[in-house]
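**Q** here is the input, now give the coordinates:
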Amino acid sequence: MADSPLNSTLPGLPAAPARALGHIRVLDLTRVLAGPWCAQNFADLGADVIKVERPGAGDDTRSWGPPYLRDAEGRDTSEAAYYLAANRGKRSVTVDIATPEGQEMIRSLARQSDVVLENYKVGQLKKYGLDYDSLKREKPDLIYCSITGFGQSGPYAQRAGYDFIVQGMGGFMSLTGERDELPGGGPQKAGVAISDLMTGMYATIAVLAALSHRDRTGEGQYIDMALLDVQVAMLANMNTNYLASGTPPVRWGNAHPNIVPYQTFATADGHIIVAVGNDGQYRRFVEAGGCPELAADERFATNPMRVRHRSTLVPLLAEMVRRKTKQEWISLLETAGVPCGPINNLDEVFDNPQVQARGLRVDLPHPSGGKVKLVGSPMRMSATPPAYDRPPPLLGEHTADVLRDLLGKDEQEIASLRQRGIV
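**A** Modelled structure (predicted):
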């Protein structure tokens, strides 16, 4: 196990809170989103995560703006908000891995790490001697996780993988979007990079499982994560619906194929979700809207009848809902016991009392002189909760510290490496 500096406590100070992964060091050779998201989970849980970046450029997402982080005077810095979302808690080290000296530094850091994460193209790190087989010879119990678009095998292995393309290729967009026969119908991607994010989460689980196996047996292993694999797997019941029936599911927009009404409706000032699960809830819904006759009508009295007469009923319900505001409807339906909810923009999300009570926003001091506003981990743990010691690092912020403390470089050696562009 790596001896992480996060476990140490200065003399005279109270002991640091227990960290679930405070004994783990992760060497993070990833960039953009899937890999950094995985690495950030480890940092939140106390691991020492060393993020290796290109000298002078760094992670691609550092420049994916605007918006950018603002300093104490309200001026834009060079840190893009996209980068800030996935790199909290890490130490940034710049190393040119195309140079022999840079490669040797990475090998030395890998020997002192428990986990290596990378998302280079298939085979790219082998020419640098930084692939799993090469590093395994120097550290047999190493956990090495590769993240690519299509995996290490198969006819697409050499293709570059992008979240948007994978959402389409993996079937998600065939299920997401308004029905083809309605205005605006057609396939739609998700509003966030879900295949990247879910791959980061699955990679986190796989690495934790591999660490548990290593702790029992002393054996390291290789993990092959692919965005396409994850995108297909996460379709869940839609996959089994297809496999059981042989009929591919279709897009239903915000409606439900088997329940009516179970969809969004426009109110006088926004939108709400109404999720009627039984006939009693439906009756209370239309009574709250002042239209009890829509419950008495035999065409709409039961869910099977409402599904059959969906095209007649839904426009009548839409007209009813438009007569009141979003908050009026939510108050009425919560009182009536009808499942409902708002469709909030992010202003409303972060003003929501439940979100505030759960402490989801985290503000950290930043080397720019300002504060970085982030969203905390949703993992709630009674004994070893996530902690936020470090903001997303500046490019190369910790290079000298890591080279000195882990690789034994003195100031003269570090200065020479900088002068030659190796770090």
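
**Q** alpha carbons only for contacts and neighbour counts from here, please
**A** Noted.

**Q** break down the chain into its strands, ranges please.
**A** 25-29, 48-53, 68-70, 76-80, 90-94, 115-118, 143-148, 221-226, 262-266, 271-275, 340-342, 361-365, 371-375 (DSSP state E).

**Q** next, the angle from the first one to strand 90-94.
**A** Put plainly, it is strand 25-29. Strand 25-29 and strand 90-94 are oriented at 50 degrees to each other (axes from the mean of the first three to the mean of the last three CA atoms, to 10 degrees).

**Q** what helices and strands are in contact with strand 25-29?
**A** helix 34-44, strand 48-53, strand 115-118 (3 or more CA pairs under 8 Å, 6 or more residues apart in numbering; DSSP states H and E).

**Q** which residues does that strand contact?
**A** Residues from elsewhere that reach strand 25-29 (CA atoms under 8 Å, 6 or more residues apart in numbering): 1-4, 35-36, 39, 42, 47-53, 109-110, 112-119.

**Q** still on that earlier bit, got the strands of the chain as a markdown table, with distance to residue 349 columns?
**A** What follows is these, written out as a markdown table (distance: least, CA to CA, whole Å):
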| stretch | distance to residue 349 |
| --- | --- |
| strand 25-29 | 32 |
| strand 48-53 | 30 |
| strand 68-70 | 20 |
| strand 76-80 | 22 |
| strand 90-94 | 27 |
| strand 115-118 | 33 |
| strand 143-148 | 32 |
| strand 221-226 | 32 |
| strand 262-266 | 18 |
| strand 271-275 | 14 |
| strand 340-342 | 10 |
| strand 361-365 | 11 |
| strand 371-375 | 12 |
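
**Q** I have a second one here; can you model it like the first so I can compare?
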Amino acid sequence: MSHRPPPLAGLRVLDLTRVLAGPWCTQNLADLGAEVVKIERPNSGDDTRGWGPPYLRDGEGHDTSEAAYYLSANRNKMSVAIDIATPAGAELVRRLAVDSDIFVENFKVGGLRKYGLDYESLKAINPRLIYCSITGFGQTGPYAHRPGYDFMIQGMGGLMSITGERDDLPGGGPQKAGVAVADLMTGMYATVGVLAAVHERDRSGLGQHIDMALLDCQVAMLANQTTNYLTSDVAPKRAGNAHQNLVPYQVFASNDGHLIVAVGNDSQFRAYSRVIGRPELADDPRFATNPQRVRNRAELVPILVELMGGGARDFWLAELEKAGVPAGPINTIDQVFEDPQVVAREMRRELPHPLAGTAPVASSPIKLSDSPVQYRHPAPTLGQHTREVLRDRLGLSDAEIDAIQMEV
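**A** Predicted coordinates for the structure are as follows:
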């Protein structure tokens, strides 16, 4: 076992975020060893604490107060219950900011200025502070003051125009992703931005303001679809489970279920053609190269659909694996956590929890060889660490904390 500390050990983060994009960023930082103090409203806390059912269950199978949604994005943090709308509460957060490295918030543009918790106010007392703001549309532009939520951003940002079955097929039409990908990718981009600013601070000695917008991130994460449009002036359309730039790269129905075949190059197509018993397809000028397969998908795909429908799913999966052709099943989430690869990678963990005995979590996918992610504790209960943080960070006595809690 390595004795090297976690990569971000020693960094202090003040987390004034709720719901998903901001908490996803700060959970990443916490997983990597940063000390993350989550500031929550007394009595209610993060909005997602009430986004249930389902809720975490105790040893007798009864629901606790902790919603599964909240648990997904807040592990390894400490919860401090402070009402920043009161002068005493705002002052406590300012005092915590003095020796913090990172401040992450997702209030509406300008919403923290009246409490003296905006970037300029905190920069004045801590020039080294890295301040990350996460909003729907950013700090500038005509939509800056609009609220922004993942679902609407998936629509506005183009994702739903390329997600879902083709309009001319049954069930066709726009479709959102099964998880809040705009929120999640914003959280990931915010994590990258924060770590970049930490590295830059090593040179300059100064913090800076990071302006993260869900819409920006949604546009950026369209990746090849964005460039498909920018290079052709033709907006991509929904293609169901097919790929815009690769053929065959889609779902096929077998005689007892469905599987995904993901042919990424011409040698894989040659191997695939042998597996399905039609090696001559790889020599056909219409299909020999991927550009030709994309141009002639209307001729090729029906042939493949008929052939794949004649075999069993697990037969195809085994034969394609032997041939080195990427393929896989479409698992339900319970099947995901039963998959031997997922089990081997320890993607599920159980952490001690004060209300339920233990709480299940999905592991971080970041696998560091010598300073690995540490699972110190699950998402905290509301205000669980208020007294500890105010005592240890600000040096307050129990009597002072009691007096302050009466005010905030």
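
**Q** of all the strands of the first structure, which lies closest to residue 175 of the first structure?
**A** Closest to residue 175 of the first structure of these is strand 262-266 (CA to CA; 15.2 Å).

**Q** buried residues in that closest one?
**A** Residues 262-266 are the ones in strand 262-266 of the first structure that count as buried (16 or more other CA atoms under 10 Å).

**Q** any figure for the gap between residue 149 of the second structure and residue 181 of the second structure?
**A** Separation of residue 149 of the second structure from residue 181 of the second structure (CA to CA, to the nearest Å): 11 Å.

**Q** neighbour count winner among those two?
**A** When residue 149 of the second structure and residue 181 are compared for neighbours, residue 181 comes out ahead with 21 against 17, by other CA atoms under 10 Å.

**Q** which position in the first structure pairs with the more buried one?
**A** When the first structure is aligned by TM-score structural alignment, residue 181 of the second structure is paired with residue 194.

**Q** same question, residue 83 of the second structure
**A** Using TM-score structural alignment, residue 83 of the second structure pairs with residue 96 in the first structure.

**Q** chain neighbours aside, what residue packs nearest to whichever residue in the first structure pairs up with residue 304 of the second structure?
**A** Counting by TM-score structural alignment, residue 304 of the second structure corresponds to residue 317 in the first structure. Nearest residue to residue 317 of the first structure, sequence neighbours excluded (CA to CA, 6 or more residues apart in numbering): residue 286, at 7.9 Å.

**Q** contacts only, for the residue nearest the centre of the first structure.
**A** Centroid-nearest residue in the first structure, with CA atoms, centre = their mean: residue 197, separated by 3.4 Å. Under the criterion of CA under 8 Å, 6+ apart, the contact list for residue 197 of the first structure reads 33-34, 37.

**Q** if I look at it, how far off is residue 234 of the first structure?
**A** For residue 197 of the first structure relative to residue 234 of the first structure (CA to CA), the value is 12 Å.

**Q** before we move on, what about residue 136 of the first structure?
**A** Using CA to CA, one gets 31 Å for the distance from residue 136 of the first structure to residue 234 of the first structure.

**Q** of these two, who's got more company?
**A** Using other CA under 10 Å, the more surrounded residue of residue 136 of the first structure and residue 234 is residue 136, with 19 against 16.

**Q** trace that one over to the second structure, please.
**A** Match for residue 136 of the first structure (TM-score structural alignment): residue 123.

**Q** if we can go back for a sec, list the residues that contact the nearest residue to the match of residue 181 of the second structure once chain neighbours are set aside.
**A** If the residues on either side of it in the chain are set aside, residue 194 of the first structure comes closest to residue 163, at 7.3 Å by CA to CA, 6+ apart. By CA under 8 Å, 6+ apart, the contact set of residue 163 of the first structure is 193-196, 227.

**Q** top of those by neighbour count?
**A** Going by other CA under 10 Å, residue 196 tops the contacts of residue 163 of the first structure with 31 neighbours.

**Q** pretty sure that one sits against residue 36.
**A** No: Residue 196 of the first structure is beyond contact range of residue 36, at 9.8 Å (criterion: CA atoms under 8 Å).

**Q** please tell me how far the residue of the second structure positioned farthest from its centre sits from residue 294 of the second structure.
**A** No residue in the second structure has its C-alpha farther from the mean C-alpha position than residue 280, which lies at 43.4 Å (CA atoms, centre = their mean). Going from residue 280 of the second structure to residue 294 of the second structure by CA to CA gives 18 Å.

**Q** follow-up on the earlier one: including distance to residue 241 of the first structure, could the buried residues of strand 262-266 of the first structure go into a markdown table?
**A** Listed next are the buried residues of strand 262-266 of the first structure as a markdown table, based on distance: CA to CA, whole Å:
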| residue | distance to residue 241 of the first structure |
| --- | --- |
| 262 | 19 |
| 263 | 21 |
| 264 | 24 |
| 265 | 27 |
| 266 | 30 |
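
**Q** of the residues you listed, just say which sits nearest to residue 396 of the first structure.
**A** Nearest to residue 396 of the first structure among the buried residues of strand 262-266 of the first structure, with distances taken as CA to CA, is residue 264, at 47.1 Å.

**Q** could you find the counterpart of the closest one in the second structure?
**A** Using TM-score structural alignment, the equivalent of residue 264 of the first structure in the second structure is residue 251.

**Q** nearest residue to its match other than its sequence neighbours?
**A** Sequence neighbours aside, residue 260 is the residue nearest to residue 251 of the second structure in space, at 4.4 Å (criterion: CA to CA, 6+ apart).

**Q** residue in the first structure matching that neighbour?
**A** Using TM-score structural alignment, residue 260 of the second structure pairs with residue 273 in the first structure.

**Q** same check, this time on residue 134 of the second structure
**A** Taking TM-score structural alignment, residue 134 of the second structure has residue 147 as its aligned residue in the first structure.

**Q** distance check, residue 316 of the first structure against residue 278 of the first structure.
**A** Residue 316 of the first structure is 19 Å from residue 278 of the first structure, by CA to CA.

**Q** for residue 172 of the first structure, same thing?
**A** Residue 172 of the first structure is 28 Å from residue 278 of the first structure, by CA to CA.

**Q** likewise residue 216 of the first structure?
**A** Counting by CA to CA, the gap from residue 216 of the first structure to residue 278 of the first structure is 50 Å.

**Q** ok, the two, which is more surrounded?
**A** residue 278 (14 against 9).

**Q** give me the neighbour count for the closest residue to that one other than its chain neighbours.
**A** Counting by CA to CA, 6+ apart, residue 303 is the residue found nearest to residue 278 of the first structure once chain neighbours are left out, at 7.1 Å. Residues within reach of residue 303 of the first structure, counting by other CA under 10 Å, total 20.
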